[in-house]
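Peer 1: From the sequence below, what's the structure:
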Amino acid sequence: MKRITASAVLFLLAALPVGAVVYKWTDEEGGVHFSDNPHPGAKRLDLEQPPAVSLPPVEEAPSTAPQTSLVTKGYAQFGIAQPQAEATVRNNPGTVIVRFRIEPELRDGDRIRVSLDGQPVDAAALSGAAVELHEIVRGTHTLGAVIEDAMGGVVARADPVTFYMHRPSVNIPANKPPRLP
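Peer 2: Prediction:
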């Protein structure tokens, strides 16, 4: 017979009505038992009123819907459209395509600068609405993006997006990248 843990006993006791009587006994094999019915050799446990606990109000969880922030200087919308927040990217070589929502289109002289896990991505200065990142290691990552003007000033900033990179293990021979000669 399985033994009952202390937390399971407390849970069972808490489920009983206040003022209920519980009986506890130990069998020949050392197993401890609880019941609301008397048993030969059982000890009677009288349950008292538990103390009242006041919990603080529960705060609403923040929405995971994509948002746009710090939109100024002529951009009505700027955000990361792909990958979506909390998405799992499955790609064996670790490639992530990042797409943006930009309204109106990117102006001449402006460019998008991308950061991955708080570090700027060198190849991510671009003038289009998408960028491809390579050899991203498996795990949790956070993408950030800003639009910079020709002088390097931040014109708009997208809310960061957290995503999960899934790559097969490189320890499996079939998944190892080929060696260059």
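Peer 1: can we go C-alpha only for contacts and neighbour counts from here?
Peer 2: Noted.
Peer 1: Quick one: the helices in the chain, in order.
Peer 2: 6-15 (DSSP state H).
Peer 1: which residues in it form strands?
Peer 2: 21-26, 32-35, 43-46, 68-71, 77-82, 87-90, 96-103, 111-116, 119-120, 130-133, 139-148, 154-166 (DSSP state E).
Peer 1: How much space separates the residue positioned nearest the centre of the chain from E132?
Peer 2: Centroid-nearest residue in the chain, with C-alpha atoms, centre = their mean: E86, separated by 6.5 Å. E86 is 19 Å from E132, where distance means C-alpha to C-alpha, to the nearest Å.
Peer 1: Please provide the structure for the following sequence as well, for comparison with the first:
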Amino acid sequence: MKKLALFICLMICINLTYSQIYKWIDSQGIVHFTDKPHEGAEKIKLPETQTYTPPKTPEEGTTENQKKEEQPTDEEKYTTLSIIQPENEATIRNNQGYIVVAVEVNPELSAGDMVQVIFDGAPMGDPQSNLVFQLNGVYRGSHSIGVQIVTPSGAVIKTSKTIQIFMHRPRVGMGKKK
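Peer 2: You can find the predicted model right below:
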């Protein structure tokens, strides 16, 4: 009996939510909205309610091979890998031999992947997930700089174009006084 009473109450509440809305203007020009018809009132038509349909989730029967096929290969994973600072053929004037290297990677690095700086053809320092590197103690002269994206196991995924820079140290030996 309680379930029947609850059902009837819910049906009445649902019916109340579907009432019509009316708009009318009184003699003083004030606009009124109501749920009861009034003389000279017009029915308001409401637009369709906005809905959302979530994207389909993968089926439970998806195999590992199908998941691997959907993921890009290592070569396709990164579309952009470039050195944005310093520019190619830049002359850097720094008595201490510091060079800041900034790297652009698109899309962002995946978990575990890191960037390795290649200085004069050899890896310099450890790979890191940070995209800004500081090279210290660079001797004057011409140098080549490149970067690589490497996996945790050390496999190279992508290599940037190598740039050429020129280190100009106007005065050698300006380091710390002894």
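Peer 1: Overlay the chains and give the TM-score.
Peer 2: The TM-score (TM-score structural alignment, normalised by the length of the second structure) is 0.55; 105 aligned residues with a C-alpha RMSD of 1.6 Å.
Peer 1: rewinding a little: list the contacts for the residue mapped onto the residue nearest to the centre of the first structure from the second structure?
Peer 2: Under the alignment (TM-score structural alignment), E86 of the first structure pairs with E89 in the second structure. By C-alpha atoms under 8 Å, 6 or more residues apart in numbering, E89 of the second structure lies in contact with 163-166.
Peer 1: Repeat the analysis, applying 6 Å as the threshold.
Peer 2: 164-165 (C-alpha atoms under 6 Å, 6 or more residues apart in numbering).
Peer 1: same deal with V31 of the second structure?
Peer 2: 24-25.
Peer 1: what about 8 Å?
Peer 2: 23-25 are the contacts of V31 of the second structure under C-alpha under 8 Å, 6+ apart.
Peer 1: Sort out which one of these lies nearest N95 of the second structure for me.
Peer 2: K23 (79.2 Å; C-alpha to C-alpha).
Peer 1: In contact with the equivalent of M167 of the second structure over in the first structure, which residues?
Peer 2: Pairing criterion TM-score structural alignment: the partner of M167 of the second structure within the first structure is identified as M165. M165 of the first structure makes contact with 88-91, 94, 136-141, according to C-alpha under 8 Å, 6+ apart.
Peer 1: And G137 of the second structure, by the same measure?
Peer 2: Counting by C-alpha under 8 Å, 6+ apart, G137 of the second structure has contacts 96-98.
Peer 1: Spatially nearest residue to Q116 of the second structure (excluding sequence neighbours)?
Peer 2: Closest residue in space to Q116 of the second structure, ignoring its immediate chain neighbours: P127 at 4.4 Å, by C-alpha to C-alpha, 6 or more residues apart in numbering.
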